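Undergrad: Need the 3D shape of this:
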Amino acid sequence: MLQSLIAFVGAAFLIAMAPGPSTVVIMRQSMRSGRRAGLVTTLGNETGVLVWGVAAAVGLSALLAASQIAYDALRIIGAAVLVYFGAKALWQARKRGADQTETGAGASADAATEEVRADWSPWRCFRLGLVTNFANPKAGVFAVSFLPQFVPQGAPVLWMLLAFSAMWALIDLVWYTGVVWLVSAARRLMNRPTVRRRLDQVSGVVLVGLGLRLAAEAR
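TA: So this is what the prediction gives:
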């Protein structure tokens, strides 16, 4: 049991550190709206992780692994969501650049501050994290293939899978909390209008690229 737990914790941390759509979205929310927004977005993402894990434990995620049609449908929907988020970020970057040109740096900075205040909504941030996680069908397939590997022989499978699901979400939460704190610490620099515009452009391109890759790839 102890060996299984140690192996699981190590593997879960490595998985958490691998960058993906959730990383981009959480970092962007932390830069745009501050630490609280980043943490609430993280909670939404981890709720999605927990749901995938529980679904795998009770066998629902096996549908994605067994049915090509179900997997492809969720893959296309997820790709569309990521492309939408990326296009929205690119549009905001373009709008910010136009506003900065028209009003000047000082007024642009004030507008950016007002935008940050308007953008902060706990439910909006939570929903963003949750939807981003659900937009990746690989998480469901991965949960089916990943979690059962660490169940010790003779242990109650369902309860062990549920426990591992909770631990997976908790480990993911610990990692992304650290990411949020690091990004928030550098937020004063990143909150400059020009820097924020570049960051929106980069995150937008990355999200669109991830969405297109998800749409194009075969399982």
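
Undergrad: from here on, contacts and neighbour counts on C-alpha atoms
TA: OK.

Undergrad: Which residues are in contact with the closest residue to Asn45 other than its chain neighbours?
TA: Among residues not flanking Asn45 along the chain, Gly129 sits closest, at 4.3 Å (Cα to Cα, 6 or more residues apart in numbering). Applying Cα atoms under 8 Å, 6 or more residues apart in numbering to Gly129 gives the contacts Ser22, Val25, Ile26, Val40, Thr41, Thr42, Leu43, Gly44, Asn45, Glu46, Gly48.

Undergrad: Quickly find the element holding Gly129.
TA: helix 122-134 (DSSP states H and E).

Undergrad: for the protein, what's the longest helix?
TA: Across the chain, the longest stretch assigned as helix under DSSP state H is helix 68-103.

Undergrad: returning to what we had before: report the buried residues of the helix holding Gly129.
TA: Pro122, Cys125, Phe126, Arg127, Leu128, Gly129, Leu130, Val131, Thr132, Asn133, Phe134 (16 or more other Cα atoms under 10 Å).

Undergrad: would you turn those residues into TSV with distance to Val54?
TA: Below are the buried residues of helix 122-134 laid out as TSV (distance: Cα to Cα, whole Å):
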residue	distance to Val54
Pro122	24
Cys125	23
Phe126	19
Arg127	19
Leu128	20
Gly129	18
Leu130	15
Val131	17
Thr132	18
Asn133	14
Phe134	13
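
Undergrad: Please state the offset of the following helix or strand past the helix holding Gly129 from the chain centre?
TA: Heading C-terminal from helix 122-134, the first helix or strand you meet, by DSSP H and E, is helix 138-146. For helix 138-146, the separation from the chain centroid amounts to 16 Å (computed by Cα atoms, centre = their mean, to the nearest Å).

Undergrad: ok, now stretch 33-43?
TA: 11 Å.

Undergrad: which residues are in contact with that stretch?
TA: By Cα under 8 Å, 6+ apart, stretch 33-43 touches 26-27, 29-30, 116-117, 119-122, 125-130, 173, 176-177, 180-181, 184, 187.

Undergrad: which strands and helices sit next to the helix or strand following the longest helix of the chain?
TA: Sequence-wise, the next helix or strand downstream of helix 68-103 (DSSP H and E) is helix 105-119. Other elements packing on helix 105-119 under the criterion 3 or more Cα pairs under 8 Å, 6 or more residues apart in numbering; DSSP states H and E are helix 21-33, helix 68-103, helix 193-216.

Undergrad: And this one, please, so the two structures can be compared:
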Amino acid sequence: MSFDLWLTFVAASTALLLIPGPTILLVFSYALTQGRKVAVATAAGVALGDLIAMTASLMGLGALVLASATAFAVLKWVGAVYLIWLGVKMVRTAGTATLGDMTKASELPAHGVFGHAAAVTALNPKSIGFFIAFVPQFLTPSAPMLPQFAILIATFVTLAALNALAYALLADRLRSRIERPAVMHNLTRLGGLTLIGMGVLTATLKRAT
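TA: Here you go, the predicted model:
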């Protein structure tokens, strides 16, 4: 994998991770109810959840990428449509986005927070859809798949953990502001527009060689 291709993956992954979703809402929840004392447990749980989701999603991608240019093109367009659809849906529902009942969660010990964060992240359809739709653009069919998967997984999991930790610490410092509906509305709308842009980018990317 070339360094330029890896940097592009880092940028795309960072954009995805910054988008509010089930995982970020959970991070907000624990930061608002328990503060920074569970920040590390939350970040570790997010990392484990993403490791599980990404590994499972990529298990069948190697054969598909190597199969044919036609199969790759079909996957690319399906992924592009999915990302754009998800983005449009987020923009349309931004006005109702809230932290909801999650801010009322009862206190859990660190290991409970870790397990909950891992489960929510592993079952997050946004992440799974991203892995299936976008990751093939960063694979080189002529090179061994396993080393490429290892690099991409390690990169994404590290970024996910750092992102969750940063969100938790930020939410702890800005509790009163984050709870305001307007903030969540704007974050969700921005996230939807970002997903739409990623969908358009997916449709224009070419198969790596």
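
Undergrad: ok so, going back, give me the stretch of structure 2 that the helix holding Gly129 of structure 1 matches.
TA: On structure 2, the counterpart of helix 122-134 of structure 1 by TM-score structural alignment is residues 110-122.

Undergrad: Mind checking the helices and strands packed on helix 105-119 of structure 1 for the one nearest to Leu60 of structure 1?
TA: helix 68-103 (11.6 Å; Cα to Cα).

Undergrad: angle of the closest one against helix 138-146?
TA: 140 degrees (axes from the mean of the first three to the mean of the last three Cα atoms, to 10 degrees).

Undergrad: counting contacts, what elements does helix 68-103 of structure 1 pack onto?
TA: Other elements packing on helix 68-103 of structure 1 under the criterion 3+ Cα pairs under 8 Å, 6+ apart are helix 62-66, helix 105-119, helix 122-134, helix 193-216.

Undergrad: What span of structure 1 is whichever helix in structure 2 runs longest aligned with?
TA: Secondary structure of structure 2 per DSSP H: the longest helix is helix 145-173. Aligned using TM-score structural alignment, helix 145-173 of structure 2 spans residues 157-185 in structure 1.

Undergrad: gap between the matching stretch and the chain center?
TA: 12 Å.

Undergrad: Just give me the mean distance for that stretch relative to structure 2.
TA: Following superposition, stretch 157-185 of structure 1 is found to deviate from structure 2 by 1.5 Å on average (mean Cα distance after the TM-score superposition for structure 1).

Undergrad: Now do the buried residues in that stretch.
TA: Going by 16+ other Cα under 10 Å, stretch 157-185 of structure 1 has these buried residues: 158, 160-162, 164-173, 176-177, 179-181, 183-184.

Undergrad: What of stretch 184-203 of structure 2?
TA: Quick answer for stretch 184-203 of structure 2 (16+ other Cα under 10 Å): 184-185, 187-196, 198-200, 202-203.

Undergrad: again, but for stretch 84-94 of structure 2
TA: Those would be Ile84, Leu86, Gly87, Val88, Met90, Val91, Ala94, for stretch 84-94 of structure 2 by 16+ other Cα under 10 Å.

Undergrad: Put together JSON lines for those residues, with secondary structure and distance to Leu139 of structure 2 on each row.
TA: Listed next are these as JSON lines, based on DSSP: H, G, I helix; E, B strand; the rest coil; distance: Cα to Cα, whole Å:
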{"residue": "Ile84", "secondary structure": "helix", "distance to Leu139 of structure 2": "22"}
{"residue": "Leu86", "secondary structure": "helix", "distance to Leu139 of structure 2": "24"}
{"residue": "Gly87", "secondary structure": "helix", "distance to Leu139 of structure 2": "24"}
{"residue": "Val88", "secondary structure": "helix", "distance to Leu139 of structure 2": "27"}
{"residue": "Met90", "secondary structure": "helix", "distance to Leu139 of structure 2": "28"}
{"residue": "Val91", "secondary structure": "helix", "distance to Leu139 of structure 2": "30"}
{"residue": "Ala94", "secondary structure": "helix", "distance to Leu139 of structure 2": "34"}
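
Undergrad: from these, which is closest to Gly129 of structure 2?
TA: Leu86 (9.7 Å).

Undergrad: So that closest one sits against Gly191, correct?
TA: No: counting by Cα atoms under 8 Å, Gly191 is not a contact partner of Leu86 of structure 2; they are 9.9 Å apart.

Undergrad: sorry, back to before: give me the subset of the contacts of Gly129 of structure 1 lying in helices.
TA: Applying DSSP H to the contacts of Gly129 of structure 1, the entries found in helices are Ser22, Val25, Ile26, Val40, Thr41, Thr42, Leu43, Gly44, Asn45, Glu46, Gly48.

Undergrad: Alignment lookup: the fifth one to structure 2.
TA: Structural correspondence for Thr41 of structure 1 with respect to structure 2 (TM-score structural alignment): Thr42.

Undergrad: Count the neighbours of that match for me.
TA: Thr42 of structure 2: 29 surrounding residues under other Cα atoms under 10 Å.

Undergrad: Kindly report the same for Gly97 of structure 1.
TA: Neighbours of Gly97 of structure 1 (other Cα under 10 Å): 17.

Undergrad: okay, now the aligned residue in structure 2 for Val144 of structure 1: neighbour count?
TA: Residue pairing (TM-score structural alignment): Val144 of structure 1 is matched to Ile132 of structure 2. Residues lying near Ile132 of structure 2 (other Cα under 10 Å) number 20.
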